[in-house]
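Chemist: Got a predicted structure plus its sequence, pasted below:
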Amino acid sequence: MRAMVIEENGGPEVLRPSEVPDPVPGPGEVVVDVTARGVNFIDIYQRSGLYEVPLPFVPGMEAAGVVTAVGEGVEDLSAGQRVGWAMAPGAYAERAAVKASLVVPVPDGVSDEQAAALLLQGMTAHSLTHSVHPVSEGETVLVHAAAGGTGLLLTQLAKARGARVIGTVSTEAKERIAREAGADEVVRYTETPVAEAVRELTGGEGVAAVYDGVGRDTFDAGLASLRPRGVLVLFGQSSGPVAPVDPQRLNAAGSVYLTRPSLAHFVADRQELLGRAGDLFSLLAQGRLDVRIGGRYPLADAGRAHTDLASRRTSGKLLLV
């Protein structure tokens, strides 16, 4: 079968199509014919070596498709079933062997592309708004990169819980996209200092939570945007890692909290995984959640998809199909 194999860390050029043996399911695994794959920043981090992964490897942590073979001990999945997964490697291939414990059924009414576009970023957004900082009705939160794949889902889920959402974007076109997702206020960080705008929009109080997947470029502004005892939820670093932080800064900002969550710790239990995925699929099927697909690429063009995602000029979710 064909797969994109990374043999050394580096830029997008290290993503090379190769012929590799078809996978065989081991105990507790299923083999899936992959129809759609989500492209995520974690793929870039692993490709570049920022996140260490043993070489060589097939990247891709999120996909959807059809089960073709079931390993020993798998009882709740069967051949012919449509499924999706996140937080398991090997998606940049025509077929993948995946731990059954990480695979979720995809219901009728949700397409393979929608499932591949939703699971990793959707469950991330769900865990951030429902568990890391459970959004309360009437509070105001700040979402950085509000027109990105995770930002759009964060905005919608926070709005569904009754929050007022301030989003940050870079362009007028992205502002329109963020507002269509439900953002109440949008700050173009290329034109206006974010913290200053947030203080003005909140009457000087600041926001209850900042959801920041950008990292280095937005961290200081996010910290300065919090109300006393607010929460800075740093869940990514698309602009680069944040420099070490003196805890005294949290005191000076108003006894605020800083957390660096990972989705893996919020879907570690299979019932929690199925619950989060089920909530998202239900909202999607009901038309209460919109998944914006910002680009579709052939599998062989994975390098171009990485370049486009890293440019931060895209909006919505990028897929390899």
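Modeler: It's in.

Chemist: use CA for all of it now, contacts and neighbours both
Modeler: Will do.

Chemist: List the residues that contact the closest residue to residue 85 other than its chain neighbours.
Modeler: Take residue 85 and drop its neighbours on the chain: the residue closest to it by Cα to Cα, 6 or more residues apart in numbering is residue 103, 4.8 Å away. By Cα atoms under 8 Å, 6 or more residues apart in numbering, the residues touching residue 103 are 83, 84, 85, 86.

Chemist: any chance you could map the helices in the protein?
Modeler: 41-48, 112-127, 149-160, 172-180, 194-201, 219-224, 248-252, 270-285, 302-310 (DSSP state H).

Chemist: Looking at the ones you listed, which is nearest to residue 75?
Modeler: With respect to residue 75, and counting by Cα to Cα, the nearest of these is helix 270-285 at 13.7 Å.

Chemist: relative to helix 149-160, how tilted is that closest one?
Modeler: Counting by axes from the mean of the first three to the mean of the last three Cα atoms, to 10 degrees, helix 270-285 lies at 80 degrees to helix 149-160.

Chemist: alright, now check it against this:
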Amino acid sequence: MRALTVTDTPTTEGTVRGLALTERPTPRPAAGEVTIDVEAAGIGLIDALWASGAMPQHEGFVPGLEVAGTVREVGAGVVGLHVGQPVAALLPGAGGFAEVATAVAALVTPVPDGMATAQAAVVPINTVTAHLALTTVARLAAGESVLVHAGVGGLGSQFGQVARALGAARVDAVVGTPEKLLVARDLGYDHAHLRAEPATVPDGAYDVVVDPVGGDATARAFQALRGGGRLVRVGNASRAGDVGLSSLAHWLENKTTAGFNVGAWLGDHPEQGAESLRWSLGAVAGGTVRVDLTGTGELADHAAMLADLLSGATTGKLAFLVGRE
């Protein structure tokens, strides 16, 4: 089978890390697993970071955390899934940028009738991350207010919409460009702030602030919390260094900071992953939550597509259309 693998390529200026299309053995499922003939694979920022070497991975590593396609083979002990069944899957260990992917059966869910395969492939990671983070560590309650940094990106757009679906009364965004202010309005945010104008974000105004950016955004996010508020750190898109937050301020101002790493969470709570994936697919299929598939390409188009992600030029989600030749 073909797969996109992390590869070191010698050049006249030294070794360059990137992705390359390679031939690899077709995997077989172990007990509790299924293999999937991948028809589409969602692309996330972390995939671009792996591909560029900004987040190191070993040579031969195959990125891709979410796929949709049909069940190819079923491992021992798997129930409720069968060969040929259209499914979507979370892949916490990656491996989705390939013609065949291996998935833990507990993190595989049938695709709702009528949902396009490419659409199903871009739901698992971001929508599930938003749903699990907001219902677990953020403890979002109906009627609360939420601020989402990078609110129109692939991940941020899901936090905004899932928060609304869970009953948030006010949902605001911070975005990077004036053009994205219009996108935020289209996504249903009550108000959007420019990242370059942090003074417009009110202090002490939000019950939950979601931070996938890091760096200065983290410090501003903490200031935006009201008493009893929760800052949820879900990424480091800025690739900034660690940010220190005062433990005394946490105490005196009655604020909480939590982290949420979906891969680690699913490793400990796989049953929650399956439940959340079903909720997420149903919400998108039913129109409660919108996932904009803004670009597709073949595996061979990886360089340009991942470069767009790294530059911050994208909104919504990108996907590889895979299939077998």
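Modeler: Nice, thanks for sending it over. Being a predicted model, the structure only gives us computed values, none of them experimental.

Chemist: Please state their TM-score.
Modeler: With the length set by TM-score structural alignment, normalised by the length of structure 1, the two chains reach a TM-score of 0.90; 314 aligned residues with a Cα RMSD of 2.3 Å.

Chemist: so what corresponds to the residue nearest to residue 85 of structure 1 in structure 2?
Modeler: Pairing criterion TM-score structural alignment: the partner of residue 103 of structure 1 within structure 2 is identified as residue 108.

Chemist: next one: residue 31 of structure 1
Modeler: Correspondence of residue 31 of structure 1 to structure 2, assessed by TM-score structural alignment: residue 35.

Chemist: How about that match: what's its closest non-neighbour residue?
Modeler: Closest to residue 35 of structure 2 by Cα to Cα, 6+ apart is residue 102, at 4.4 Å.

Chemist: and if you look at residue 29 of structure 2?
Modeler: Nearest to residue 29 of structure 2 is residue 75, by Cα to Cα, 6+ apart, at 5.0 Å.

Chemist: you'd agree the one you found is up against residue 30?
Modeler: Yes - using Cα atoms under 8 Å, residue 75 of structure 2 is in contact with residue 30, at 5.3 Å.

Chemist: Where does stretch 162-173 of structure 1 end up in structure 2?
Modeler: Going by TM-score structural alignment: stretch 162-173 of structure 1 matches residues 168-179.

Chemist: Flag every buried residue along that stretch.
Modeler: Under the neighbour-count criterion of 16 or more other Cα atoms under 10 Å, stretch 168-179 of structure 2 has 168, 170, 171, 172, 173, 174, 175, 176 buried.

Chemist: Farthest pair within those residues?
Modeler: 168 and 176 (23.3 Å).

Chemist: I'd say residue 67 of structure 2 and residue 88 touch.
Modeler: Yes - at 5.7 Å, residue 67 of structure 2 counts as touching residue 88 under the criterion of Cα under 8 Å.

Chemist: quick one: common contacting residues for those two?
Modeler: With Cα under 8 Å, 6+ apart, residue 67 of structure 2 and residue 88 have common neighbours 120, 121, 124.

Chemist: thinking again about what came up before, tell me the contacts of the residue nearest to residue 29 of structure 2?
Modeler: 29, 30, 31, 32, 33, 34.

Chemist: Which ChimeraX command selects the buried ones in those?
Modeler: Only the buried entries of the contacts of residue 75 of structure 2 go into this ChimeraX selection, using 16+ other Cα under 10 Å:
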select :29,30,33,34
